[in-house]
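In: just the structure for this:
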Amino acid sequence: MCKVCGCNQAEVAIDSIEQHVHHHTDMQAAPNANDSAARLIEIEQSILSKNDEFAEQNRNYLSHKGIFSLNLISSPGSGKTTLLTEIIKRLQEQHHIYVIEGDQQTALDAARIRETGVKATQINTGKGCHLDAHMVGHAFEHLGMHKGAFLFIENVGNLICPAGFDLGEAHKVVILSVTEGEDKPLKYPEIFHAADVMIINKIDLLPYLNFNLQQCCEYAKQINPEIEIIELSATSGENIDQLCHWLVAEKNAFSIAVLSE
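Out: Take a look at the predicted model:
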């Protein structure tokens, strides 16, 4: 199903069929001395349609329960889990919080989250490089979520494939650390275009690095003029309260919208 890396065998099969049909069509359509025109047959198929069906089911379920969900996407090592634990520490007294952890292997991140006292479930994707909506929907069964809760979905570390998969979340949040290049928004535009928020993490390291913070923000705005940018450090705690204020405000707006439906 992954349209970029071919990590799902169904996707490989679809590609193979399409390639074969296009090749066969080209052979038929190739003009010869007796042909006045070549025929073009275009075949289109949404390889994400099944995922979108599951995503809509997830969205309806979450909306019905008033659960505000965020899909956290980044490269490996950006500090997603550390940031998530700091968010939980600040919000868990006032809010029910649940976490879905996505990794290819191990349950280490889910164990770190559980140490904060909140309920977390782990999804191991094996060779898969992203979560999909069916996996996430199945994980709901193990969480037993309260109405009006936060749900954080920490995706597999990857800036490419998760961008194309709707999980039924309210917002995609892309996390970039200053130990990476400021040109990431230009190199991986799809996720920065899809995200509502870009978090720039590890700003406490800026004095020791060659990272151009202003340029990074400009690149992100170039790709997505509406993207909101929050600069913070999960380690020092700088500006994490700003992020938490945004989260609570968005959750309140989501709750009002759900009630008005």
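In: contacts and neighbour counts: CA atoms only from here.
Out: OK.
In: where exactly do the strands run in the stretch 101-250 of the chain?
Out: Taking DSSP state E, counting those that start in this stretch, the strands of the stretch 101-250 of the chain run over residues 119-124, 150-154, 171-177, 197-201, 228-231.
In: nearest to residue 90, of those?
Out: strand 150-154 (12.8 Å; Cα to Cα).
In: which strands and helices sit next to that closest one?
Out: For strand 150-154, the elements it packs on are strand 68-74, strand 97-103, judged by 3 or more Cα pairs under 8 Å, 6 or more residues apart in numbering; DSSP states H and E.
In: how about these, which one is nearest residue 259?
Out: Across the helices and strands packed on strand 150-154, closest to residue 259 is strand 68-74 (Cα to Cα), at 13.0 Å.
In: any idea which helix or strand comes after the closest one?
Out: As assigned by DSSP states H and E, the chain's next helix or strand after strand 68-74 is helix 80-91.
In: now do that following helix: distance to the chain's middle.
Out: In terms of Cα atoms, centre = their mean, to the nearest Å, the centre of helix 80-91 is set 17 Å apart from its chain centre.
In: now that helix against strand 150-154, angle please.
Out: 170 degrees (axes from the mean of the first three to the mean of the last three Cα atoms, to 10 degrees).
In: alongside the first, I'd like the structure of this one:
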Amino acid sequence: MPNHSKRILMDNPTLSPKSLQIVEKILSKNDKKANELREIYAHGNLYVINLMSSPGSGKTTLLESLAKYSEQADIMMRFCVIEGDLQTNRDADRLEHCGIAAHQILTGAACHLEAAMVEDAYNALKARNALDVEYLFIENVGNLVCPASYDLGAHLNLVLLSSAEGDDKVLKYPSMFLCADAVIISKADLCEVFDFSIDKVRADLAQLKPNIPIFLTSSKDITSLHELVRFLAESKKMGYHSTHCF
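Out: Okay, the predicted model is just below:
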């Protein structure tokens, strides 16, 4: 059995052989489109960041904070956003209100974004002349399972874990954290309130992916973004591209 099939079965032990064939076909088609997206991103000189987390961890708030940070700091981050949600344009509207060009993808019942969806959104932003930026953030659908299986061609995969969710998520959802190039602990100012142990998260991550960068951020403290922004800028400067195989 190919390694790809084995991984799918490990992640989804209840799949029947027929279901496995369907899933493999979908993922194969997605991988092909993701490779095409990599060429598109390179042609547009865009550094693309796939932002993943459970619902309510603060992905949109982080992007709003990055926009505010860019107005004040010595490192300018010019970016636009592709938003993924099951319903409503609320997140895209929030970002547009902050002066960030954003395109909303409504997935309906789908709990993840796929490369073809991202391509359509990219083209929509391009039609608006909104891609004269350095970074493109893809805010994936809030989910700690499905997005970890779909390659979107991004250079960097960031996973948010908020203090309100609890410090036990890393080993509960290993597929998600294995695909992360860095982990952001959001709402870090509330760690004590929720008895959230940063050391436990570090120890659990070390079992999965040693030496992965961890950043603590808070929307209440704009300076908490310093190290994260420098990491993103350095990753772009070095031309870093995730080696994770979805």
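In: fetch the TM-score of the aligned pair.
Out: Laid over one another, the chains give 0.83 as their TM-score (TM-score structural alignment, normalised by the length of the second structure), with 222 aligned residues with a Cα RMSD of 2.5 Å.
In: can you add mean neighbour count and distance to residue 208 of the first structure and give the strands of the stretch 101-250 of the first structure back as CSV?
Out: Converted to CSV, those look like this (neighbours: other Cα atoms under 10 Å; distance: least, Cα to Cα, whole Å):
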stretch, mean neighbour count, distance to residue 208 of the first structure
strand 119-124, 20, 35
strand 150-154, 23, 28
strand 171-177, 23, 13
strand 197-201, 22, 14
strand 228-231, 18, 16
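In: in CSV: these, plus distance to residue 240 of the first structure.
Out: Formatted as CSV, the strands of the stretch 101-250 of the first structure follow (distance: least, Cα to Cα, whole Å):
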stretch, distance to residue 240 of the first structure
strand 119-124, 21
strand 150-154, 16
strand 171-177, 13
strand 197-201, 10
strand 228-231, 9
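In: if we can go back for a sec, include distance to residue 156 of the first structure and mean neighbour count when you put the helices and strands packed on strand 150-154 of the first structure into CSV, please.
Out: Formatted as CSV, those follow (distance: least, Cα to Cα, whole Å; neighbours: other Cα atoms under 10 Å):
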stretch, distance to residue 156 of the first structure, mean neighbour count
strand 68-74, 7, 25
strand 97-103, 5, 25
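In: dump those strands into JSON lines; add distance to residue 206 of the first structure as well.
Out: Output for these, formatted as JSON lines (distance: least, Cα to Cα, whole Å):
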{"stretch": "strand 68-74", "distance to residue 206 of the first structure": "19"}
{"stretch": "strand 97-103", "distance to residue 206 of the first structure": "28"}
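In: now for the ones you listed, which one comes closest to residue 167 of the first structure?
Out: That would be strand 68-74 among those, by Cα to Cα, at 7.7 Å.
In: from memory residue 228 of the second structure sits against residue 215, does it?
Out: Yes: Residue 228 of the second structure is within contact range of residue 215, at 6.2 Å (criterion: Cα atoms under 8 Å).
In: counterpart of residue 117 of the first structure in the second structure?
Out: Alignment note (TM-score structural alignment): residue 117 of the first structure maps to residue 99 of the second structure.
In: what's the answer for residue 197 of the first structure, then?
Out: By TM-score structural alignment, residue 197 of the first structure lines up with residue 182.
In: ditto for residue 51 of the first structure
Out: For residue 51 of the first structure, the residue aligned by TM-score structural alignment is residue 30.
In: my guess is that match meets residue 116, correct?
Out: Yes: look at residue 30 of the second structure against residue 116 with Cα under 8 Å: they come within range, at 7.2 Å.
In: between the two, tell me which one has more neighbours.
Out: residue 30 (21 against 18; other Cα atoms under 10 Å).
In: and what about the more buried one, helix, strand or coil?
Out: helix (DSSP: H, G, I helix; E, B strand; the rest coil).
In: which ones are touching it?
Out: 114, 115, 116, 150, 151 (Cα atoms under 8 Å, 6 or more residues apart in numbering).
In: so what's the residue most central in space within the second structure up against?
Out: Taking Cα atoms, centre = their mean, the centroid of the second structure lies closest to residue 51, which sits 1.6 Å from it. Residues in contact with residue 51 of the second structure (Cα under 8 Å, 6+ apart) are 59, 137, 138, 139, 140, 157, 158, 159, 160.
In: identify the residue of the first structure aligned to the first one.
Out: In this case it means residue 59 of the second structure. In the first structure, residue 59 of the second structure lands on residue 80 (TM-score structural alignment).
In: now do the contacts for that match.
Out: By Cα under 8 Å, 6+ apart, the neighbours of residue 80 of the first structure are 72, 74, 154, 175.
In: can you pick out the most distant pair from these?
Out: 154 and 175 (10.7 Å).
In: tell me, what's touching these two both at once?
Out: 72, 73, 80.
In: ok, the second one to residue 236 of the first structure distance?
Out: In this case it means residue 73 of the first structure. 21 Å (Cα to Cα, to the nearest Å).
In: same question, the last one
Out: According to Cα to Cα, residue 80 of the first structure and residue 236 of the first structure sit 14 Å apart.
In: and for the first one?
Out: According to Cα to Cα, residue 72 of the first structure and residue 236 of the first structure sit 20 Å apart.
In: equivalent analysis for residue 13 of the first structure, please.
Out: 48 Å.
In: again with residue 135 of the first structure
Out: 34 Å.
In: cool, and residue 22 of the first structure?
Out: Taking Cα to Cα, one finds residue 22 of the first structure at 55 Å from residue 236 of the first structure.
In: higher neighbour count, these two?
Out: Counted by other Cα under 10 Å, residue 22 of the first structure and residue 236 do not tie: residue 22 has more neighbours, with 16 against 11.
In: what strand or helix carries that one?
Out: Short version, using DSSP H and E: residue 22 of the first structure is in helix 9-29.
In: report the buried residues of that helix.
Out: Neighbour counts over helix 9-29 of the first structure (16 or more other Cα atoms under 10 Å) mark 11, 12, 18, 22 as buried.
In: in CSV: these, plus distance to residue 84 of the first structure.
Out: Output for the buried residues of helix 9-29 of the first structure, formatted as CSV (distance: Cα to Cα, whole Å):
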residue, distance to residue 84 of the first structure
11, 32
12, 35
18, 42
22, 46
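In: just give me the closest of these to residue 179 of the first structure.
Out: Taking these together and measuring to residue 179 of the first structure by Cα to Cα, the closest member is residue 11, at 33.6 Å.
In: quick check, the closest one in contact with residue 48.
Out: No: judged on Cα under 8 Å, residue 11 of the first structure makes no contact with residue 48 at a distance of 9.5 Å.
In: pull the residues that contact stretch 194-206 of the second structure.
Out: Stretch 194-206 of the second structure has contacts (Cα under 8 Å, 6+ apart) with 163, 164, 166, 167, 168, 170, 171, 177, 191, 212, 214.
In: perfect, I'm done here.
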